[in-house]
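Q: Could you work out the structure for the sequence below:
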Amino acid sequence: MIVVTGATGGLGSATVEHLLKRVPADQIGVSVRDTAKAQHFADRGVRVRQGSYEDPGDAFAGAEQVLLISGNDPAADLVSLHGRAIEAAVAAGARRIVYTSQHGAAPDNPYLPSGLHLATEAILGDSGVAWTALRNGAYGPLDQVLGPWQQTGEIAQPEDGPVPYTDRADIAEATAALLAGDRSVDGPVTLAAPTAVTFGDFAEIASGLTGRTIKRVVLDDESWVAAQVANSAPEQATHFMLTWYQATRAGYFAESGPLLAELLGREPRTVADRLAETI
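A: You can find the predicted model right below:
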């Protein structure tokens, strides 16, 4: 059985949908905080059990593989919570744990989540079972990444660097293919679109798609932070996001790899494909 945590979230839910196309429903289980929100899976034959990182309960019982979707609560001790889930999966007899890690995770990466992902990977390495850490490329919605460029004609953000922005739907499909397939991938691996682009590249692509001149405007860090806070963005969250820009400009997210395309059996969607859908 393949057990998926966080199966009512965006990535987890999409992964289960792809698993249902590849394996019988009775070979899939989900661990969710609120079982009512997963009733649509139960109705299709998926085993639904209540579980959380704080208290996994019996959600991992019978699991051969567990997909551990990393937590996203900035106020929580996520490393400890991930460790508790890993311990429960091992105790339940899981033979492999697949963890959604972060692209470019490195000890000196200034982007703050990097440290917690590396710490979780270290726990996996000491777990005694086979494990895979999918270092997923950035898959946030492009409107959040680029800002209101369609209204302003500008991509006005801090200095950045190349990033292989990746479609979350592609990551979900590839994750399901890995879980349901015969291929073994061990340790940390990059799962990201093959081409890294900058905001300058985005501006060129958007200009070509719209027939307008979309400008790339580079804001200094302090001005950007001040503007975000003036627009009611929480100051702590704004400084957190600034570490992302600092990491991109230092090249921490520049590298990619072939695994995503290999698992999909096709080329992943490009940023041009995704931008075209928003116009």
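
Q: Every contact and neighbour count from this point should use C-alpha atoms.
A: OK.

Q: got a list of what the residue minimising distance to the centre of the chain touches?
A: Geometric centre of the chain, nearest residue: residue 136, 5.0 Å, by Cα atoms, centre = their mean. Residues counted as contacts of residue 136 (Cα atoms under 8 Å, 6 or more residues apart in numbering) are 100-103, 171, 190-192.

Q: for the residues you listed, which one is nearest residue 87?
A: Nearest to residue 87 out of these is residue 100 (Cα to Cα; 16.5 Å).

Q: For the comparison step, fold the sequence that follows:
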Amino acid sequence: MIIVTGATGQLGRQIVDQLLTRVSADRIGVSVRDPKKAQTLADQGVRVRQGSFTDPAGLAYAFEGASQVLVISADKMGDEVVRLHRTAIDAAVAAGARRILYTSQMGADATSHFQACRDHAATEAALDASGVPYTSLRNGFYASSALQFLGRAAESGEVALPADGPVAWTAHADLAEATAAILADEGRLDGPTPPLTASQALTFDDIADITTALTGRAVKRITASDEEFRQQLTGHSVPAESADQLLGIFAAARGGEFATVDPTLATLLGREPVSLQSVLSEHLSAADGH
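A: Just a heads-up that it's a prediction; the model follows:
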């Protein structure tokens, strides 16, 4: 049985939906904190069990009978998240899984400027030490994050962010489809994958230009200092630690950590990945109610 954690989240749900097009529902199990949110999956024949990375006994039940376990990284940073991931890895090993898969990130490295990438590197080290074959999916930076940073720039006419560098912004839907393909073809990729990216790496100067072209309204990219950006975030009640972690994204981008473009995702999909321009166009159309 293929077990997917976090199956009610943005990425996890799309992975399960894609997996259902490739294998029968009785071969899929999900481990979720709130089974009620996965009722539609249960209705399709997916095994739904409660499981949390904070509860090893619950994970033992959720992972029962696992042949593969996909550990979707928790939405936290720092030592706590690495401990949570280790708990999930240990539970997958105890359940007898033949392979553990993990949603890592391109740029995963102990020396990264971005805390999440250092956490991913620590989790990959735990996977390597587990003794079980594993696949670490080094996902491109989520395109949805670019939309969040862009904010209401299409309406205001400007986007003020720290200096950045090229980033291979990649759609959730493409990563979900590729992950399902890897799960359905067990052992297709071993260890850390190449970066799973879209075919372009773009800066926020590029994104401002794309937004201008899509809307017909000029959007200016303003470079804020790191301190100005930090103050802007904390002024909107973002905790100082979280503000520093977000700043780490820009420091890492300036260092070229997210600039690599790789053909592996396109190969897995059998087509070119969705471009950020397409993601942004869809987002703007939805915002306009079209």
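
Q: which of the contacts of residue 136 of the first structure has the most neighbours?
A: In terms of neighbour count, residue 192 stands highest of these at 31 neighbours, by other Cα atoms under 10 Å.

Q: any idea how far it lies from residue 138 of the first structure?
A: Counting by Cα to Cα, to the nearest Å, the separation of residue 192 of the first structure from residue 138 of the first structure is 8 Å.

Q: Now the common contact residues for those two.
A: Contacts common to residue 192 of the first structure and residue 138, judged by Cα under 8 Å, 6+ apart, are 103, 164-166.

Q: show me where the stretch 1-150 of the first structure has helices.
A: Along the stretch 1-150 of the first structure, counting by DSSP state H, counting those that start in this stretch, helices occupy 10-20, 39-42, 78-91, 113-125, 142-146, 149-152.

Q: Show me what the second one packs onto, helices and strands only.
A: To tie it back to what came earlier, the one meant is helix 39-42 of the first structure. Here helix 39-42 of the first structure touches strand 47-50, going by 3 or more Cα pairs under 8 Å, 6 or more residues apart in numbering; DSSP states H and E.

Q: Ok, the fourth one next?
A: Using 3+ Cα pairs under 8 Å, 6+ apart as the contact test, the elements touching helix 113-125 of the first structure are helix 78-91, strand 96-102, strand 130-136.

Q: what about it, how far off from the second structure?
A: Mean deviation of helix 113-125 of the first structure from its aligned counterpart in the second structure after superposition (mean Cα distance after the TM-score superposition for the first structure): 1.1 Å.

Q: again with the third one
A: With the two structures superposed, helix 78-91 of the first structure lies on average 1.4 Å from its match in the second structure, counting by mean Cα distance after the TM-score superposition for the first structure.

Q: tell me, that helix lands on which residues of the second structure?
A: Counting by TM-score structural alignment, helix 78-91 of the first structure falls onto residues 81-94 of the second structure.

Q: circling back: need the winner for burial among the helices and strands packed on helix 113-125 of the first structure.
A: strand 96-102 (a mean of 24; mean count of other Cα atoms under 10 Å).

Q: Next, the angle helix 78-91 makes with that strand.
A: Counting by axes from the mean of the first three to the mean of the last three Cα atoms, to 10 degrees, strand 96-102 of the first structure lies at 160 degrees to helix 78-91.

Q: Can you list the residue ranges for strands in the stretch 101-250 of the second structure?
A: For the stretch 101-250 of the second structure, the strands defined by DSSP state E, counting those that start in this stretch occupy 134-139, 158-162, 191-192, 220-224.

Q: Of all those, which one is nearest residue 231 of the second structure?
A: Nearest of the strands of the stretch 101-250 of the second structure (Cα to Cα): strand 220-224, 10.7 Å.

Q: okay, the closest one sits on what stretch of the first structure?
A: Using TM-score structural alignment, strand 220-224 of the second structure corresponds to residues 215-219 of the first structure.
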